[in-house]
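1. Build the 3D model from these lines:
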Amino acid sequence: MRPSVDTLTRAGALAGVLAAVGVLPWLSGRDPALTVLRARSAEQEPTREALDAVRRDLGLDAGPLPLLGQWAAGLAHGDLGTSWVSGSGVLPSVLAGLQVSLTLMGAALGVAVLLAAALVAPVLVRGRGSGGAVAAMLAAVPEFLLATVALLVCGVWLGLLPTSGWRGPGYLVLPAVALGVPAGGLLGRLVADALPAVLGERWVELWRGAGVSRVRIAAAALRRALPPLVPQFGMAAVGLTGGAVAVETVFAVPGIGRTALGAAKSQDLPLLQGAVLALLLLGLAVGAAAAFTRRRLLGPALRDASLALPAARPVRTHPAVPLTLFTLLAAAIGWGLLRDPYAVHTTARLAAPTVAHPLGTDGLGRDVLARLGHGAAITVGTAAAVCLLSLLAGLALGFLPGVAAGAADIANALPPVIVGILVAAVSGPGTGGAALAVALISWPPLAAHAAALVQEVRASAFLLAQRAIGAPPWWVLTRHVLPTVAGPVARHALLRLPGIALALASLGFLGLGAQPPAPEWGLLLDESRAYVERAPWAALAPAAALALLAGLAVTGAPYTQPRMKERTDG
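-> So this is what the prediction gives:
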């Protein structure tokens, strides 16, 4: 049996990612020999002879292919190499970090399930729910923002829970909540949106008439609604691996995400290789588990039959809501653009909000409002460029669904933070690297949308008529297919702009995006953490801007699940 095109592209994309991880020491723009030399002896002069000796010792002078072969051979024997900084084995460090991260992700998954159950319960009781907008807002809030707010409110102001370290169950609460709430909002929204259509089906009415208990009907409705949503659950679980990097960084949790980020910043490439490999395998394992769970829920009878999926309801919001959010955000940005974001006033450091500085000043005395306004050009402007790149890639791959499907599976298994770490290891942190990282994994939804539209247009009657009268393929493509597909996909890409801006802000928050003194929103939030107890307003301003952006992501681009006939044989 010959493998399908999507299987080959999936294998090729995975092999490409693994190869990139394997040759990271060779791809890195900085000299790894200098990193190792300084780690071994900080006082030794980095002469050419000393650096050449280190390169020979590491095998870097042999070129990328021998280096990849050595890494793969060690990997086959369970040897991930030796840390360039600490000199200890990489595998024990990776396993220790992975154990911490799995514990945190397990607790976060428990929080997510409890929150999702609370959001779904009203739908099961009344047949409809009223918390769709709340669930959507929770799902859109990025983990790093929620973690910062939780640290500020619960840890600093109220002093209820510890805010850093990993020394007991109490240290798990805030990180698990920050990581689990967005995932719970997403899961609850997906299920709550799908259940009303299921509860309106004929079999539910017949069961009620036959006296079947409400609990049994609710269980059957959940089983009916869950199979088509399980892949989305898998993607939410994969998102936990990316969100864990930010949450572990905020709360100083020694997990695998924080290990990978620290290794990237210190150029400890063997440790970075092991950590990224563990995160990648974890994401792929979650995806495989989701596929297996879906097949088990369907059962052997439905795997070989067509299943009509119920259509999910979009989140209904009043038109004034997105307009109000946009007005508030635009007003703050416009006001800030009139001010100087780089003027330093050391005598006004960490000043509280006044008439002269409406949002206060930061640690260098710079006006927070000015930096917030000018930061929009970096955050939102870069997101617009990423949207355009994703749109072009989605349109091109929409005409090659077999090729795109396999590569999309690998892209979906890589959160933006993980790709950002890899790109930063190669080219260094910066706005361009962050944009590239987000663009590399933001095209699959657009490609899937384009592929569905292309299939629909090609099967239409007017296109058959064009072919019948002898219209050349290029004419049909450029005058009929592409214009019909490009418009809806472009609107789809525009609706994803706020979410892409949040992804870029998360990379800036972790130090993988824009660098100081740029007033990028994620970077502003990260810089304010150093003095959050003395000047909380400096953190609240970018946090509020990002929250408004998350609100626009929800109200401007409501989730909809199109009604379709889905093959349930996997």
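2. CA atoms for contacts and neighbours, from now on please.
-> Will do.
3. I'd say Leu329 and Ala545 touch.
-> Yes - under the criterion of C-alpha atoms under 8 Å, Leu329 makes contact with Ala545 at 6.7 Å.
4. Let's compare: structure for the following, please.
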Amino acid sequence: MLPALSRAGTLCAVMGLVGMLPWISGRDPAASLLRARMGEQTPTPEALAAIRAQLGLADGPWVHLGQWLAGLVRGDWGVSWISGAPVLEGMLGALAVSWTLMAAAFGVALCCAGLIALPVLLRGLHGRPTQTAGVLAATLTALPEFMLSALFLVVFSVWLGWFPPYGWQGWSHVVLPALALGLPGGGLLGRLLGQALAASFHEAWIASWACAGISRARIARAVLRRSLPALMPQIGMIMVAMTGGAIAVEKVFSIPGLGRAVLGAASAQDLPALQAGLLLLLLNALAIGILANLIRVALLGRALTLGALPVTPPQSAPPDRRLWLVPLLVVLLLAGLVLWGLPRDPFSAQYLRLQAPGPALPLGADGLGRDVLARIAHGAFSTIGMAVLATGIALCLGLLMGMVPRLSIGLIEVTKATPPTMAALVTVAAMGPSAMGALVAVSTVAWAPLAAHTAALVAEARAKPHIAIAPVLGVGPLRLIQRSILPEVLAPVTRHAMLRLPGIALALAALGFLGLGARPPAPEWGLVLADMLPYVERAPLAVLMPVAALALLSVLGVSLAALLRR
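-> Reported below is the predicted structural model:
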């Protein structure tokens, strides 16, 4: 009952916030609608009053929200303030498009994750050390969807002509956006699956099964079943992100999906369309979250309730000191890039537009004649600094909320359904576009995957024999959490948070790319990409350098996570 109340309460709170967006923003919705309908004409007070009366805005946010909820009960989702057409039919059509794209992208992600985790599985079956290789996974995770979309558009549509560049008329239009959306998710899923497989191969039952002569194929199936339950919340999160979080991909390829439709409704202040789109996104996320949890419980079976899950022994062997060479090299490369460009001016337009690289201009100039190297170097402080701060906030919130999963399950699932772009729209409505607004927006949603991971690990920890019997022996709940449960979840969740550090940096860059974060002329990596993207054919090096810096940041996070193994 408590999880159901948590889901319902969170959903009502979010929809109430959405319903009050026009009033939170401080902008007059009637004026925005008149501009959308009549252009830039100066509205008269009489015209504004007539619009408010027609839309029911004069009664205030609470009355308007109550009328909308009453319409939902009757099956009336409202009509668009811009077109006057019912919003439900259009949003359902957009959701069907997003589901198709999600299915194709998730297939790409599964294939990619399988290829990344396969060496770990094979080494474990042959009794060799099961260290996970994170470079490929980190690189894929670090590739921003909007950058992949642009590159695929230029290479495979413009240069090679293999696929159509825009639209949604057939399966040929699905290939490029599915690859752009599925590869980063596959990198993340492959890394997490590799870690889970490596942990499962260290459990005692593996040796017992091998001595009993059980075939490797059966052991492989058992290891996969043992490893998948803790990953199900993350798989659900990836699927939700592919449904509603692909705004940049849908924007680049002009795909009429739900994320793009909601973004357009928010930009136009079309409140009925925005409410309907967000409600569909949230319901879709709740359904995926419930399904993922049911699959997790089914995979664990009776061991979850009987306290019979096998215990993973701690890794007593210290990590190889040579592993420090990778983060050290990455830090040196990033530091060298920053120190190389730090003395240069990132704001002065003193060069020719798109000037080619040369001795005096190592990475060339952007579309306004500014030094690209200087802008990337100065932008490292804001991008990396904000990403580290947002990751720390997300880790603390994720651990805190994940310890009380029954109470926070609704908030976790709804937050996972909210991509950073949607959170940024709400933040921008209240604070205006800014770097601080982007930090707040990303922090408010980045904790949810960590909380879901924490909740799954807490459930498995409570099912282990030595923890399940502790309350019978008189151990209090606070001491049990502090001494037994928290040590079980802290290291893997911290590694997960470090793995998400580049993704958080990419989210901040994506908000800058979409105009919802730092404002020009700030030398933020997302803005650098946005400024140079129209010129990717003429100045590819200037576009690829921010991506290369983010890839280095991702490799740094994964290599440091490997050093945190117990």
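5. Map Ala194 of the first structure onto the second structure.
-> Using TM-score structural alignment, the equivalent of Ala194 of the first structure in the second structure is Ala196.
6. where does its match land in three-state SS?
-> Following DSSP: H, G, I helix; E, B strand; the rest coil, the label given to Ala196 of the second structure is helix.
7. tally of neighbours for the nearest residue to it once chain neighbours are set aside?
-> Nearest non-adjacent residue to Ala196 of the second structure, counting by C-alpha to C-alpha, 6 or more residues apart in numbering: Ser227, 5.2 Å away. Counted with other C-alpha atoms under 10 Å, the neighbours of Ser227 of the second structure add up to 23.
8. and if you look at Ala356 of the first structure?
-> 8.
9. likewise the one 3 residues further on?
-> Other residues within reach of Leu359 of the first structure, judged by other C-alpha under 10 Å, total 21.
10. you'd agree it is in a strand?
-> No - using three-state DSSP, the secondary structure at Leu359 of the first structure is coil, not a strand.
11. Run through the residues that contact it.
-> Ala352, Pro353, Asp367, Val368, Leu369, Trp537, Ala538, Ala541 (C-alpha atoms under 8 Å, 6 or more residues apart in numbering).
12. ok, those in the second structure: which stay?
-> With both residues aligned by TM-score structural alignment, their matches' C-alpha atoms under 8 Å, the contacts of the contacts of Leu359 of the first structure that the second structure also has are Ala352, Pro353, Asp367, Val368, Leu369, Trp537, Ala538.
13. wait, what's in contact with the match of Ala194 of the first structure?
-> By C-alpha under 8 Å, 6+ apart, the contact set of Ala196 of the second structure is Ser227, Leu228, Ala230.
14. Which residue in the first structure aligns with the first one?
-> Under the alignment (TM-score structural alignment), Ser227 of the second structure pairs with Ala225 of the first structure.
15. Wait, its match touches Leu195, no?
-> Yes - taking contacts as C-alpha under 8 Å, Ala225 of the first structure lies within contact range of Leu195: 6.4 Å.
16. So which of the contacts of Ala196 of the second structure belong to helices?
-> Those of these mapping onto helices are Ser227, Leu228, Ala230, per DSSP state H.
17. what's the longest helix seen in the first structure packed up against?
-> In the first structure, assigned by DSSP H, the helix with the most residues is helix 90-126. Contacts defined by 3 or more C-alpha pairs under 8 Å, 6 or more residues apart in numbering; DSSP states H and E place helix 90-126 of the first structure against helix 170-199, helix 230-250, helix 256-266, helix 269-303.
18. Using CSV, please lay out these together with distance to Trp521 of the first structure.
-> Putting those into CSV (distance: least, C-alpha to C-alpha, whole Å) gives the following:
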stretch, distance to Trp521 of the first structure
helix 170-199, 19
helix 230-250, 15
helix 256-266, 20
helix 269-303, 26
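19. Would you tell me which of those gets closest to Ala218 of the first structure?
-> Smallest distance to Ala218 of the first structure across these (C-alpha to C-alpha): 8.5 Å, for helix 170-199.
20. Which positions in the closest one come out as buried?
-> In terms of neighbour count (16 or more other C-alpha atoms under 10 Å), helix 170-199 of the first structure has its buried residues at 171-199.
21. Over to stretch 240-254 of the first structure?
-> Neighbour-count burial for stretch 240-254 of the first structure flags 240-251, 253-254 (criterion: 16+ other C-alpha under 10 Å).
22. Now render those residues as JSON lines, adding distance to Gln561 of the first structure.
-> Output for those, formatted as JSON lines (distance: C-alpha to C-alpha, whole Å):
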{"residue": "Leu240", "distance to Gln561 of the first structure": "23"}
{"residue": "Thr241", "distance to Gln561 of the first structure": "25"}
{"residue": "Gly242", "distance to Gln561 of the first structure": "25"}
{"residue": "Gly243", "distance to Gln561 of the first structure": "25"}
{"residue": "Ala244", "distance to Gln561 of the first structure": "28"}
{"residue": "Val245", "distance to Gln561 of the first structure": "30"}
{"residue": "Ala246", "distance to Gln561 of the first structure": "30"}
{"residue": "Val247", "distance to Gln561 of the first structure": "30"}
{"residue": "Glu248", "distance to Gln561 of the first structure": "33"}
{"residue": "Thr249", "distance to Gln561 of the first structure": "35"}
{"residue": "Val250", "distance to Gln561 of the first structure": "34"}
{"residue": "Phe251", "distance to Gln561 of the first structure": "36"}
{"residue": "Val253", "distance to Gln561 of the first structure": "37"}
{"residue": "Pro254", "distance to Gln561 of the first structure": "38"}
